[in-house]
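> Mind looking at a prediction? Sequence and model below.
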Amino acid sequence: MRTTTTPPGDVLSAAPSWEGGIRRAALLLARLMLAYLFFVNLFWKLPPDFGCPPDFRFTTARPDGSLNRSSGLCDWIGVEEVWSTRERKLLDGPGPIEVPIGPLARLNGAIIDNVVQPGIRVFGWVLWLTEAWVVASLFLGLLSRLGGLAALGLAIHLMIGLGGISQPFEWEWGYNQMVLLSLLMVAFAPGRFVGLDAWLRPRLAARAARGSPVGRLLLALT
């Protein structure tokens, strides 16, 4: 008896029409909501000062452990640096599972100390433009897997830097869900269902079939 298998990329199209419609609608909603999340967070750190004070002072810890807050991007970068030296766990709660992330948090703190803070005027642009790219990519469904990869990197960074901290309180699962939504974008590249990727893919597939390395790369990112 001969059986057929469905290629992974055709999972949605192989479903019955009503199931496929629900799945496409869910992916579209997830894509747009993640894009909107990044969109609304562009405005509190607008270039060229990224919401920082004129001297680009970062948030620091007082001797009693409380925070001496700054503003804008300098505030949250400082918060991450302070918490990089404190005990950090994910999935911390009454359940049986907890994941210590102290080494990752300390690595994040070292990068902030040695790269981000000294180069904040450049790093701020890199961060803001990356988030703006995520917004454009996911809203338009353009190179949506690449947009998902950028969102995933940003979400993992935020989860390590801020997830579950107590001062200021940051709900861990908000960041965990950002990671999961971003993973969905990478896995399903939802722009191919309702987005510009649906128009691009046949053209890129034709270029890839002719042996174009650029065509193959861009096809993988749509």
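Received it, and whenever you're ready, just let me know what you need. Residues are numbered from 1 along each chain as shown.

> From here on, just use CA atoms for contacts and neighbour counts.
Will do.

> contact partners of the longest helix seen in the chain?
The single longest helix within the chain, with elements called by DSSP state H, is helix 17-40. Residues outside helix 17-40 that contact it (C-alpha atoms under 8 Å, 6 or more residues apart in numbering) are 12-14, 131-132, 134-136, 138-139, 178, 181-182, 185, 190, 193-194.

> Just those: which are in strands?
Using DSSP state E, no member of the contacts of helix 17-40 falls in strands.

> now, which of those residues lie within helices?
Using DSSP H, these in helices are 12-14, 131-132, 134-136, 138-139, 178, 181-182, 185.

> Separate out the buried members of those.
12, 131, 132, 134, 135, 136, 138, 139, 178, 181, 182, 185 (16 or more other C-alpha atoms under 10 Å).

> can you give me the strands for the chain?
For the chain, the strands defined by DSSP E occupy 60-61, 67-68, 89-90, 99-100.

> Could you provide those strands in JSON lines, with additional columns for mean neighbour count?
Shown next, in JSON lines, are the strands of the chain (neighbours: other C-alpha atoms under 10 Å):
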{"stretch": "strand 60-61", "mean neighbour count": "18"}
{"stretch": "strand 67-68", "mean neighbour count": "15"}
{"stretch": "strand 89-90", "mean neighbour count": "18"}
{"stretch": "strand 99-100", "mean neighbour count": "12"}
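
> before we go on, here's another structure to hold up against the first:
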Amino acid sequence: MECDHCVIRARYDAHKPGESPFLQCADIKISKGAKKSDTLKLLSAESKTDQQKLVPLKRALKLKKYYEQRYKSNLKMEDTKLYGFAYNPFQPHSSHYISVSVVTGATQMLNSFAFGIDDPSGGRDSIFMVDEVVAIDNGRNTTTILLHDAASSREVAAKVVYSIGSQNGSLVQTSDIFQYDGVPINGLSWYHDKLYAAFRIVPNNNGNIILSITKYF
């Protein structure tokens, strides 16, 4: 894509009470005819401080060249997508599993779910997904998340497991954690077929932190 005047906007959500999202914008020009020599032609004339500011750009150009050479025969970047959950603050009790093109930024909604993310509504009767507690199983091509049950008190740790198709958002399986002991799970990592390493902070007098293996299904 080429443009004489485009705007890149970065949005940062702090997820802190009373703190609004931050927005940062930059005016840019995109040209397919730009060359590395043109982009960095001011390096020799600029100060050392200015040269340091261009280090990220030089690294980006080097990475771009590397991936173009390595994957030019077997990877079409226009087909590459990112997958994950999208949240609308005006719909606190629902979320959407979407794909995003890494080239065009085009989004596609793959599935919708009747739960929010990280209890955004503050209600006591809503199901919500525990934010950032996610595990990817590339073998089964699934994404596993934890949900807090609406029937439970907010003092009870999340124990409902959802396995979702990583590339289509389909609900593959849902269940409670197998033989769950009630200790909150702070992080997940795929370990083996239907097994996940669960990082948990155990509340005892010594303040010990343990890494345990929890079987889900």
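Happy to help now that I have it. On a predicted model such as this, the values are computed, not experimentally measured, just so you know.

> TM-score them against each other, please.
Overlay of the two chains. TM-score (TM-score structural alignment, normalised by the length of structure 2): 0.28; 100 aligned residues with a C-alpha RMSD of 5.6 Å.

> how about the buried ones among the ones in helices among the contacts of helix 17-40 of structure 1 in a markdown table, adding distance to residue 33 of structure 1?
Converted to a markdown table, those look like this (distance: C-alpha to C-alpha, whole Å):
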| residue | distance to residue 33 of structure 1 |
| --- | --- |
| 12 | 20 |
| 131 | 14 |
| 132 | 14 |
| 134 | 12 |
| 135 | 10 |
| 136 | 13 |
| 138 | 9 |
| 139 | 9 |
| 178 | 10 |
| 181 | 9 |
| 182 | 11 |
| 185 | 12 |
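
> Could you single out the nearest of those to residue 100 of structure 1?
residue 178 (19.4 Å; C-alpha to C-alpha).

> what's the neighbour count on the nearest residue to that closest one once chain neighbours are set aside?
Nearest residue to residue 178 of structure 1 in three dimensions, chain neighbours excluded: residue 155, at 5.8 Å (C-alpha to C-alpha, 6 or more residues apart in numbering). Residue 155 of structure 1 has 23 neighbouring residues, counting by other C-alpha atoms under 10 Å.

> Likewise for residue 163 of structure 2?
For residue 163 of structure 2, using other C-alpha under 10 Å, the count is 23.

> and what of the one 10 residues further on?
Other residues within reach of residue 173 of structure 2, judged by other C-alpha under 10 Å, total 13.

> Just the element for it, please.
Using DSSP states H and E, residue 173 of structure 2 maps to strand 171-176.

> Report all helices and strands that whatever helix or strand comes next after that strand contacts.
Next along the chain after strand 171-176 of structure 2, taking DSSP H and E as the criterion, comes strand 187-192. Secondary-structure packing of strand 187-192 of structure 2 (3 or more C-alpha pairs under 8 Å, 6 or more residues apart in numbering; DSSP states H and E): strand 128-137, strand 195-201.

> Now do strand 187-192 of structure 2 against strand 195-201, angle only.
Between strand 187-192 of structure 2 and strand 195-201, the angle comes out at 150 degrees (axes from the mean of the first three to the mean of the last three C-alpha atoms, to 10 degrees).

> List of residues touching strand 187-192 of structure 2?
132, 133, 134, 135, 136, 137, 196, 197, 198, 199, 200.

> if we go to 6 Å?
Under the contact criterion C-alpha atoms under 6 Å, 6 or more residues apart in numbering, strand 187-192 of structure 2 has outside partners 133, 134, 135, 137, 196, 197, 198, 199.

> wait, the second one sits on residue 145?
In this case it means residue 134 of structure 2. Yes. At 4.9 Å, residue 134 of structure 2 and residue 145 qualify as touching, with contact defined as C-alpha atoms under 6 Å.

> In structure 2, which helix is the longest?
Max-length helix for structure 2 by DSSP H is helix 55-71.

> Name the next helix or strand following that helix along the chain.
In N-to-C order, the element after helix 55-71 of structure 2 by DSSP H and E is strand 81-86.
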